[in-house]
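Asks: Let me see the structure of the following:
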Amino acid sequence: MLSKSPALSIIASLCFFWFLINFTFPSSCSSLETNATDYEALMAFKSHLLLQENSILATNWTSTAHFCSWFGVKCLNQRVISLQLSGLALQGQLSSDIANMSHLVEIDLSSNDLGGALTSELGFLQRLRILNVTKNSLQGRIPANLSRCAELQQLDLSYNFIAGSIPEELGRLSNLRHLAVDHNNLTGRIPASLGNFSKLEYFYLHENDLDGEIPVELGKLASVTVMALRGNNHTGSIPDSIFNISTMQVMDLSINGLSGRLPDSLGSRLSSLENLFLDSNRITGRIPAFLSNASKLTHLFLTENDLSGNIPNEFGELQNLEWFEFEYNQISGGIPYSLFNITSLEILKTRHNYLNGDLPHDLGNWLPNLREIFLSHNQFSGEIPPSICNATKLTSLEASNNSFNGPVPMMLGNLVELEHLNLQVNLLVNNPLSTRLDFFGSLVNCRNLEYLVLDSNPLNGIIPDSVGNLSSNLKVFTAISCKLKGGIPHSIGNLSSLNFLGLSNNNLQGKVPSSFSGLQNLERIYLTGNKLEGTIPAEFCSIQVLGILHLGENSFSGSMPLCFQNLTELREISLAANILNSTVPLGFWDLVKVEGVNLSRNQLHGPLPVELGNLKAVNIMDLSSNDSRVKFQTR
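Replies: Predicted coordinates for the structure are as follows:
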């Protein structure tokens, strides 16, 4: 047997030792420890979850496979760098052991149902760039320790129940580009230190309970494109500094308690601004004309403030404007004609101001994209321009509570997308060359029409038979106090989707057509104050959903229908001031949902039964001016 030399023995021993290190163990002792740490951290994370037996983590996160191949886990050099477990309906709590995966770059646990509080140990993840836990049920406070995650670029904690104040220490996150803590229960002031986010692009603090003034320091957010502070309790003036951020595309400060005037220079430096939401505050003064320099502006919301003065003529230069609303202010003067030359305009809302004057005669010729126009509760006068009928994409036209006069435009049928037409409380009349309301014939083409409201206009015409050819989607038709005459057309029974019919206070004559039996979705009927006659049709009783029936101040005669007892959803009924001559059907007193009854000023007679006490929901009942011999009597 050959003997080994000492040198060869030493070499052989060294080779064997090298083999043990490289093949029996991982590449180093420290690697062994950290790999094990990642594995243990993942198992600890899993142990804090409430998992169903067949859930992906219960079946996939097992020792039969290396953890780097587990669902939602990504590794680099066998170290966990990413945990992506979004939208798995995970329940339980976020384990503090997650911070032991020291190489983590991304944590995405969004759209689950995790509870508990964010662990302060997250601050030990020095490589972390993305932390996304939006749409969970997390509580507690934002850990100040997160400020130690120096590489953090995205912090998304939105849609949780996180409370307390925003830690001032977060301002140290110099690499942060995306901050979203919206839709939580955060309180206190916005720390001025958040103005240190020099790289921040998205700033979402909306829908919390934050208060105090908006810090002037936020004007230093030189890279921000979206700033959303909506739905908080911020007060004081808006700092001029934030109107100098040239990168700003969306600014939403709506639904706060902000006050003061807007700076005259507003818009001069907002060259990128596309959306400006300042609605539901207490802002005063005039709308700055300089805002017209924000040439990319598409959405401008100024509703529910205390703004006054005129709409600047320069706003016609906003050629990308799509949505402009300034309702519930004190704006006066006319709408600049130049505003109606913005071909991109889709929605214009001006309600509840002091606007006046005529609308331009060519209003609809340059608005090919107009979908909604709301002009109600102003002081407009003159005719509704027939050219409005050229805005063929219009779905809502509301011009109520003004002083518009002249005939209702005859070509409304060109608005084939129209869903909502409200012209009530004006001085509109019918075509003087016709006794019938001929514009109904045109409205037949509006196959999507759902709301037709014409109340309080001196139309002075006859409802044509074409009313029955209106949209099968029509839900509301009211023409109260319109000096209507003639009868109610039998064709009205074709409006099978109708749930509100209001024709009170007119001069309608004749009988109620039996076709009402076709109105099976009708919940409210108002026919008070006409000259209708005959017996009350039993067809009303077939409308099972009927809740309000007002037939007072007509000339209905005969008996109260016995079938009224079938109207089990009835809440209000008025038959007052007719010439009804009968007893009240006994079953009527079993309508337990009735809250208001007016049978006064008829010739009703007979005893009032003790069953009247069944009407426990009644708060108003008037049976006066009937047979004086009426008295209570048992069955």
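Asks: switch to C-alpha atoms for all contacts and neighbour counts from now on
Replies: OK.
Asks: Surely L484 touches I463?
Replies: Yes - under the criterion of Cα atoms under 8 Å, L484 makes contact with I463 at 7.2 Å.
Asks: Looking at the two, which one has more neighbours?
Replies: Neighbours were counted for L484 and for I463 using other Cα atoms under 10 Å; L484 has more, 26 against 21.
Asks: Helices of the stretch 151-300 of the chain, residue ranges please.
Replies: In chain order, the stretch 151-300 of the chain shows no helices, with DSSP state H, counting those that start in this stretch as the criterion.
Asks: just so I have it, where are all the strands in it?
Replies: Assigned strands in the stretch 151-300 of the chain, in chain order: 154-156, 163-164, 178-180, 185-188, 202-204, 209-212, 226-228, 233-237, 250-252, 257-261, 275-277, 282-285, 299-301 (criterion: DSSP state E, counting those that start in this stretch).
Asks: need these in JSON lines with distance to Q78 and mean neighbour count, can you?
Replies: Formatted as JSON lines, these follow (distance: least, Cα to Cα, whole Å; neighbours: other Cα atoms under 10 Å):
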{"stretch": "strand 154-156", "distance to Q78": "24", "mean neighbour count": "20"}
{"stretch": "strand 163-164", "distance to Q78": "37", "mean neighbour count": "17"}
{"stretch": "strand 178-180", "distance to Q78": "29", "mean neighbour count": "20"}
{"stretch": "strand 185-188", "distance to Q78": "39", "mean neighbour count": "20"}
{"stretch": "strand 202-204", "distance to Q78": "33", "mean neighbour count": "21"}
{"stretch": "strand 209-212", "distance to Q78": "43", "mean neighbour count": "20"}
{"stretch": "strand 226-228", "distance to Q78": "38", "mean neighbour count": "20"}
{"stretch": "strand 233-237", "distance to Q78": "48", "mean neighbour count": "19"}
{"stretch": "strand 250-252", "distance to Q78": "42", "mean neighbour count": "20"}
{"stretch": "strand 257-261", "distance to Q78": "53", "mean neighbour count": "19"}
{"stretch": "strand 275-277", "distance to Q78": "46", "mean neighbour count": "20"}
{"stretch": "strand 282-285", "distance to Q78": "57", "mean neighbour count": "20"}
{"stretch": "strand 299-301", "distance to Q78": "49", "mean neighbour count": "19"}
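Asks: so which of those strands gets nearest N369?
Replies: Among the strands of the stretch 151-300 of the chain, the nearest to N369 by Cα to Cα is strand 299-301 (14.6 Å).
Asks: show me what contacts D264?
Replies: For D264, the contacting residues are P288, A289, F290, by Cα atoms under 8 Å, 6 or more residues apart in numbering.
Asks: what sits against the closest residue to the second one other than its chain neighbours?
Replies: Taking Cα to Cα, 6 or more residues apart in numbering as the measure, A289 lies nearest to P312, with 5.4 Å between them; neighbours along the chain are not counted. For P312, the residues meeting the contact criterion (Cα under 8 Å, 6+ apart) are I287, P288, A289, P336.
Asks: For the comparison step, fold the sequence that follows:
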Amino acid sequence: MGYQLLWVVVMFTFMTLGGGKGSTAGEVGNPNDLMGLRSFKAGIRSDTSGRLKTWVGSNCCKWAGISCDNTTGRVTELRLPGFISTEEAPIQTSMEGWLSPSITLLTSLEVIDLSEQGDISGEIPPLIGFCLPKLKKLYLLRNNLSGQVPESIGKLSNLEELFLQENNFSGFLPSSLGNLKSLTRLSLYSNQFSGTIPDSVTNLTKLVSLDLHSNSLTGHIPEKIGELQVLQELDLSNNRLSGKLPISLTNLTAISSILLDGNYLEGEIPFPSAPGKMPSLGFLGLQNNRLTGRIPDAFGYLVSLQRLNLANNGLKGAVPSSLGNLSALRELYLNGNQLSGKLPKSLGQLSQLMLLTISHNLIEGSLPRELSSLQGLQTLDMSFNRLKLTSIPDWVFKMPSLGQIFMAGCGIQGKIPEILQAMPSLLQELDLSVNHLTGSIPAWIGSLTELYSLNLSRNALVSKIPDTITNLHALGMLDLHSNKLTGSVNQVFKIGRSYAAGPLSYIDLSDNSFSSGFEKIGGTQLGIQLLNLSHNFLKGRIPSSIGGFRSMQSLDLSYNGFGFNLPGSLGNVSSLETLKLQKNQFTGIIPHGLLKLKKLKELDLSDNLLEGEIPAGKPLSDFPKNSYSGNRGLCGKPLAPCKV
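Replies: Okay, here's the model as predicted:
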């Protein structure tokens, strides 16, 4: 309160001294404007853009980022965004320092843009509403500002856009926000606001976009929010809002985007109530909540929907056939619910559909052939339902745009479908895990040259990995765990060898019967982040070249027959967070180089033949005794002290 009173006195002093009077444009700027800008500059310690270096002399209207009224000579715009567009290329600059409250001396300001500077700290001046009556746009997004939004903000009757997202603001949202009758866009996401959403925001009848996601807001959605007739985007995701959506939300007649995901909203979906409601609703996201009941048949009235996301709730019952009326729908997310029954044939009418994911539900029966009409479908995910397909219908592989197929846990039997190699589209992702596939991985798998992700885990595949797998230069994820594969793993480490590091970052070959190949990894695939070769019959030593895998975060070689000394080069894998080498035959001492693994969170060296003193220091001394148990020759913290 004393701070606010001080600034009232300061502003009154300047006004009574005549400093607030306008002056014609010339070589000397308005005294208040000059003082406010110089105080702002004084609070900034560094400016990588170099714009503040131009702030010399007394004609502030010629300074970089400053615009003035030609008649009065008063500063009307302060534009110093961190992201600058140039003729050559956009560049990101930054300012570090403190936002001076003296910025409120510029009483004719219409625009303040200090967005995306990153390191500007301080608070919004508490008197901003009293001092800047002409302000139309306030952009302070992506900085390090904190404190509360002052109640005086409601005095900015001309404010049209308020962007404060991605800062450290906290406290309650002021009820005075409802006085901003000219406001069209309000963006406060990714802060630490708490309390309820004030009912007064429903007074903002010109509001087009309201974004409050990723805060700590609680309570109910204001019931009259449905009266915001021109609202196009509403994002309240990732808060702790509770309760049901109010029935009045159905009164939104020009909304084109509602995103309420992550709020832990509960109860049934109460809208739309009748035809003609929400005719412009383009994006509806209710994912990651606790919504229950059925998907309303009335959803078929939302004829402008392009994206519908109801994922990860508790919805039950059948998928309503009325969804087939959504002729503009491009993306449909129904995954992670308890939906049951058969898929309606009407989904084949969604001619614009590009993505369909209904995984992790209780859907049964066969896939309706009408889905083959979806000529633009790019992603189909039917994983983990009760389909029991036995085989994938041939028409799936004939869809002209399909590039991602996810059919894990669908009861598929027999060999990997040969028709995959004749698909009209370029297959990018294939997940046939947790099925009953038998036979070997076919040599023609190497013809799928655009494949980025291949998951054939938890099947009954046998024999060796074909040499042709090295043709999959785009492969980034390979998961073959829990099969009956044999032979060498060396082919996998040749994938993408023609590239500097190769795109492959995730390899899981665990729970098979591989017996060789790891000792030949050389310096290939340096971009691997996860490597799991556990529960195989691999032998020999860990090659010293393992130290070149600087991106690796998880290495699991447990339950094999590896032996010899641990290579000291393991200490060079600086990104390593998980190292599991238990149940092998490693001998010798633990290398001191492992003390360099500062990011290590999980370590298991148990049940080997290691000896000597455990290197003293973090992180090795922080792990429990069972990380080292079963090595009779080891001593030192956390085990018993070594005998002198």
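Asks: What TM-score do the two superposed chains give?
Replies: The TM-score (TM-score structural alignment, normalised by the length of structure 1) is 0.78; 569 aligned residues with a Cα RMSD of 3.9 Å.
Asks: Among the contacts of P312 of structure 1, which one has the most neighbours?
Replies: Among these, I287 has the most neighbours (other Cα under 10 Å), with 21 neighbours.
Asks: That residue matches what in structure 2?
Replies: Using TM-score structural alignment, the equivalent of I287 of structure 1 in structure 2 is I295.
Asks: which residues sit in contact with its match?
Replies: So I295 of structure 2 contacts I269, L315, K316, G317, A318, V319, P320 (Cα under 8 Å, 6+ apart).
Asks: Let me know whether the second one touches R294 as I believe.
Replies: Yes - counting by Cα under 8 Å, L315 of structure 2 does reach R294; the two are 5.6 Å apart.
Asks: Now flag whichever of the contacts of P312 of structure 1 is closest to L176 of structure 1.
Replies: Closest to L176 of structure 1, out of all of the contacts of P312 of structure 1 and judged by Cα to Cα, is P288, at 33.4 Å.
Asks: mind checking how far that closest one is from D264 of structure 1?
Replies: 5 Å (Cα to Cα, to the nearest Å).
Asks: that older thread, the more surrounded of L315 and R294 of structure 2?
Replies: Remark: of L315 of structure 2 and R294, L315 carries more neighbours, 25 against 17, as counted by other Cα under 10 Å.
Asks: Identify, by residue count, the longest helix of structure 1.
Replies: helix 29-47 (DSSP state H).
Asks: Give the other helices and strands that it contacts.
Replies: Using 3 or more Cα pairs under 8 Å, 6 or more residues apart in numbering; DSSP states H and E, the elements in contact with helix 29-47 of structure 1 are strand 79-84.
Asks: List the buried residues in the helix or strand following the strand it packs on.
Replies: Counting by DSSP states H and E, the next helix or strand C-terminal to strand 79-84 of structure 1 is strand 91-93. The neighbour-count check on strand 91-93 of structure 1 (16 or more other Cα atoms under 10 Å) flags Q91, G92, Q93 as buried.
Asks: Compare strand 91-93 of structure 1 with structure 2 and give me the mean distance after superposition.
Replies: Averaged over the aligned pairs, strand 91-93 of structure 1 sits 4.7 Å from structure 2 after superposition, using mean Cα distance after the TM-score superposition for structure 1.
Asks: tell me what that strand is packed against?
Replies: strand 113-115.
Asks: Can you tell me what sits against the strand it packs on?
Replies: Contacts for strand 113-115 of structure 1 (Cα under 8 Å, 6+ apart): A89, L90, Q91, G92, Q93, L94, K135, N136, S137, L138, Q139.
Asks: And H206 of structure 1, what's its match in structure 2?
Replies: For H206 of structure 1, the residue aligned by TM-score structural alignment is H213.
Asks: List the residues that contact its match.
Replies: Per Cα under 8 Å, 6+ apart, neighbours of H213 of structure 2: L188, Y189, S190, D235, L236, S237, N238, N239.
Asks: Repeat that for P270 of structure 2.
Replies: L245, P246, I247, P296.
Asks: Need the counterpart of the second one in structure 1.
Replies: This means P246 of structure 2. So, by TM-score structural alignment, P246 of structure 2 is matched to P239.
Asks: Find the nearest non-adjacent residue to its match, please.
Replies: The shortest distance from P239 of structure 1 to any non-neighbouring residue, by Cα to Cα, 6+ apart, is to V216 (5.6 Å).
Asks: list the contacts for the one you found?
Replies: A192, P239, D240, S241, I242.
Asks: among those, which ones are buried?
Replies: Among the contacts of V216 of structure 1, those buried by neighbour count (16+ other Cα under 10 Å) are P239, I242.
Asks: what's the farthest-apart pair in the contacts of V216 of structure 1?
Replies: Maximum distance among these (Cα to Cα): 15.3 Å, for A192 and D240.
Asks: Tell me how many other residues crowd T303 of structure 1.
Replies: For T303 of structure 1, using other Cα under 10 Å, the count is 23.
Asks: Please apply the same query to L549 of structure 1.
Replies: 19.
Asks: likewise K74 of structure 1?
Replies: By other Cα under 10 Å, 18 other residues sit near K74 of structure 1.
Asks: got it, and V208 of structure 2?
Replies: Using other Cα under 10 Å: V208 of structure 2 sits among 21 other residues.
Asks: Name the nearest residue to it, sequence neighbours excluded.
Replies: V208 of structure 2 sits nearest to L231 (Cα to Cα, 6+ apart), 4.1 Å away.
Asks: residues contacting that neighbour?
Replies: Per Cα under 8 Å, 6+ apart, neighbours of L231 of structure 2: K206, L207, V208, S209, L210, L252, A254, I255, S256.
Asks: and the strand or helix carrying S13 of structure 1, which stretch of structure 2?
Replies: Taking DSSP H and E as the definition, one finds S13 of structure 1 inside helix 6-19. Using TM-score structural alignment, helix 6-19 of structure 1 lines up with nothing in structure 2.
Asks: I'd like the distance from that helix to the chain centre, please.
Replies: 77 Å (Cα atoms, centre = their mean, to the nearest Å).
Asks: Equivalent analysis for stretch 409-425 of structure 1, please.
Replies: 24 Å.
Asks: before we move on, what about stretch 218-230 of structure 2?
Replies: When C-alpha coordinates are averaged (Cα atoms, centre = their mean), stretch 218-230 of structure 2 and its chain have centres 27 Å apart.
Asks: just stretch 438-453 of structure 1 next, same as before
Replies: 27 Å.
Asks: Could you provide the buried residues of strand 91-93 of structure 1 in TSV, with additional columns for distance to G257 of structure 1?
Replies: Listed next are these as TSV, based on distance: Cα to Cα, whole Å:
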residue	distance to G257 of structure 1
Q91	38
G92	38
Q93	37
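Asks: hang on, the earlier thing: just give me the closest of the contacts of P312 of structure 1 to K220 of structure 1.
Replies: The nearest one, if we look at those relative to K220 of structure 1 and count by Cα to Cα, is P288, at 23.1 Å.
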